[in-house]
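Student: Whatever this is, show me its structure:
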Amino acid sequence: MSPFLISTGVVALAEIGDKTQLLSLVLAARFKKPVPIILGILAATLLNHAGAGAIGDWLTTVVSPTILRWSIVISFLAMAVWILIPDKLDAEEGNARRKLGVFGTTLVTFFMAEMGDKTQIATVMLAARFHEFFGVVAGTTLGMMLANVPAVLLGHRFAHRMPTRAVHIAAAVIFAVLGVLAWREAGM
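Tutor: Here you go, the predicted structure:
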């Protein structure tokens, strides 16, 4: 199977319930402008995954697989706790929106949220495994869009019905479970 198809499938599945997918819902609920949000997600993903793909070979020669696995465990468990902390962006939303606009706000927040995310790590590993930068980056970007565009469109249409606290609790539970599963895979 081609690196493009593998990358698309792996990232599309990994993105389901991911913090960036939840961010897509939140952005859609806040701004109610799906087109600039989708374009911001696309631009942020291309930038982020291009960087991840470019360092794929280098990172795997510097970091041992054991350290990488433990980093993933810690990241998942930390995200489970972090997602329950109220977001300070709410108080500054008006200023950020005026300064950056919907596209710019989406670009910056999505790019930052994707830093160290499992799909970014997957992009690094896929690029290192296949040594096919363009196929992997195109595939992981398509996977992100397949998972996030429906979230933006649904979030936009059903924003008034979203129980934000319940979504955060569910996401925290998902991250905790992923952390425990990664812990088991790491050998504990």
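Student: Please make it C-alpha for all contacts and neighbour counts, starting now.
Tutor: Will do.
Student: ok, the residue nearest the centre of the chain to residue 91 distance?
Tutor: Note on the chain: the residue nearest the mean C-alpha position is residue 20, at 3.7 Å, using Cα atoms, centre = their mean. In this structure, residue 20 and residue 91 are separated by 20 Å, where distance is defined by Cα to Cα, to the nearest Å.
Student: and for comparison, fold this next one:
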Amino acid sequence: MEALLVSTGVVALAEIGDKTQLLAFILAARFKKPVPIILGILAATLVNHGLAGALGAWITASVSPGVLRWVLGLSFLGMAVWTLIPDKIEDEESQVAQHLGVFGATLVTFFLAEMGDKTQIATVALAAHYATPLLVVLGTTLGMLIADVPAVFVGDKLAARIPMKLVHSIAAVIFVLLGIATLLGAGSGFGF
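Tutor: Modelled structure (predicted):
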């Protein structure tokens, strides 16, 4: 249950102000059809984070526990720094696949925007850390929806009121704590 809760919280915080949340704002403003946008976000996130969770599980099975502890600990610390760097949405990402309809455009653009994004990398690291990829993928997907669904419904009005620097700082602190705990051997019950 810890894997689900931590994954949900970390990704929900990290996603605020992320380029995929900005993409949700843009798609909502462009198409004004929240249900297919939300379904596209859900489908893209499940596929993207499912692949990331599988990679995390493979890493857990393939890398020695000592090396894995250091890689994960340093990865979490790197995620803390990356979380403090604001994202910008690329115009091309919001233009891709418009001929596929609202759901298709959302699915394709969200999937592509998440490739190599901090929440995808966090999913890999969390799945490797907790060795429960299904719970992590469910948690990270829920975290994405917690951050992105309100963006679809209220758009820029909400974004202007959220203290982005504070939210990113909180997410960074959580990643730092995860990194330190991992480096100090937390999770040793999981084979670390």
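Student: which residues touch the residue nearest to the centre of structure 1?
Tutor: Residue 20 of structure 1 makes contact with 110, 113-114, 148, according to Cα atoms under 8 Å, 6 or more residues apart in numbering.
Student: Could you give the number of residues near residue 145 of structure 1?
Tutor: Burial of residue 145 of structure 1 is recorded as 22 neighbouring residues (other Cα atoms under 10 Å).
Student: got a list of what it touches?
Tutor: When the contact criterion is Cα under 8 Å, 6+ apart, the partners of residue 145 of structure 1 are 12, 41-42.
Student: how about the helices of structure 1, start to end?
Tutor: 3-15, 19-31, 34-62, 65-82, 89-114, 118-130, 133-157, 164-186 (DSSP state H).
Student: now the angle from the fifth one to helix 118-130?
Tutor: In this case it means helix 89-114 of structure 1. Taking axes from the mean of the first three to the mean of the last three Cα atoms, to 10 degrees, helix 89-114 of structure 1 and helix 118-130 form an angle of 10 degrees between their directions.
Student: for the longest one, same thing?
Tutor: Computed by the same axes, to 10 degrees, the angle separating helix 34-62 of structure 1 from helix 118-130 equals 50 degrees.
Student: Mind giving me the packing neighbours of helix 34-62 of structure 1?
Tutor: Counting contacts by 3 or more Cα pairs under 8 Å, 6 or more residues apart in numbering; DSSP states H and E, the secondary-structure elements packed against helix 34-62 of structure 1 are helix 19-31, helix 89-114, helix 118-130, helix 133-157.
Student: Centroid-wise, who is the farthest residue in structure 2?
Tutor: Ranked by distance from the centre of structure 2 (Cα atoms, centre = their mean), the top residue is residue 99, with 26.6 Å.
Student: Can you give me the neighbour number for residue 121 of structure 2?
Tutor: Burial of residue 121 of structure 2 is recorded as 20 neighbouring residues (other Cα under 10 Å).
Student: Also the one 10 residues further on?
Tutor: The tally of other residues near residue 131 of structure 2 (other Cα under 10 Å) stands at 22.
Student: The one 10 residues further on now?
Tutor: When neighbours are defined as other Cα under 10 Å, residue 141 of structure 2 has 28 of them.
Student: Give me the distance between it and residue 84 of structure 2.
Tutor: Between residue 141 of structure 2 and residue 84 of structure 2 the distance is 21 Å, computed by Cα to Cα.
Student: Save the contacts of residue 20 of structure 1 as CSV, and put in neighbour count and distance to residue 181 of structure 1 too.
Tutor: Compiled in CSV, those are given as follows (neighbours: other Cα atoms under 10 Å; distance: Cα to Cα, whole Å):
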residue, neighbour count, distance to residue 181 of structure 1
110, 25, 26
113, 14, 22
114, 19, 21
148, 26, 24
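Student: export the helices and strands packed on helix 34-62 of structure 1 to TSV and tack on distance to residue 183 of structure 1?
Tutor: Conversion of those to TSV gives the following (distance: least, Cα to Cα, whole Å):
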stretch	distance to residue 183 of structure 1
helix 19-31	19
helix 89-114	21
helix 118-130	14
helix 133-157	25
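Student: I'd like to know which of these is closest to residue 178 of structure 1.
Tutor: helix 118-130 (10.4 Å; Cα to Cα).
Student: Only the buried residues of that closest one, if you could.
Tutor: Using 16 or more other Cα atoms under 10 Å as the burial criterion, the residues of helix 118-130 of structure 1 that qualify are 118-128, 130.
Student: which one among the residues you listed gets closest to residue 185 of structure 1?
Tutor: Of all these, the one with the least separation from residue 185 of structure 1 (Cα to Cα) is residue 118, at 15.0 Å.
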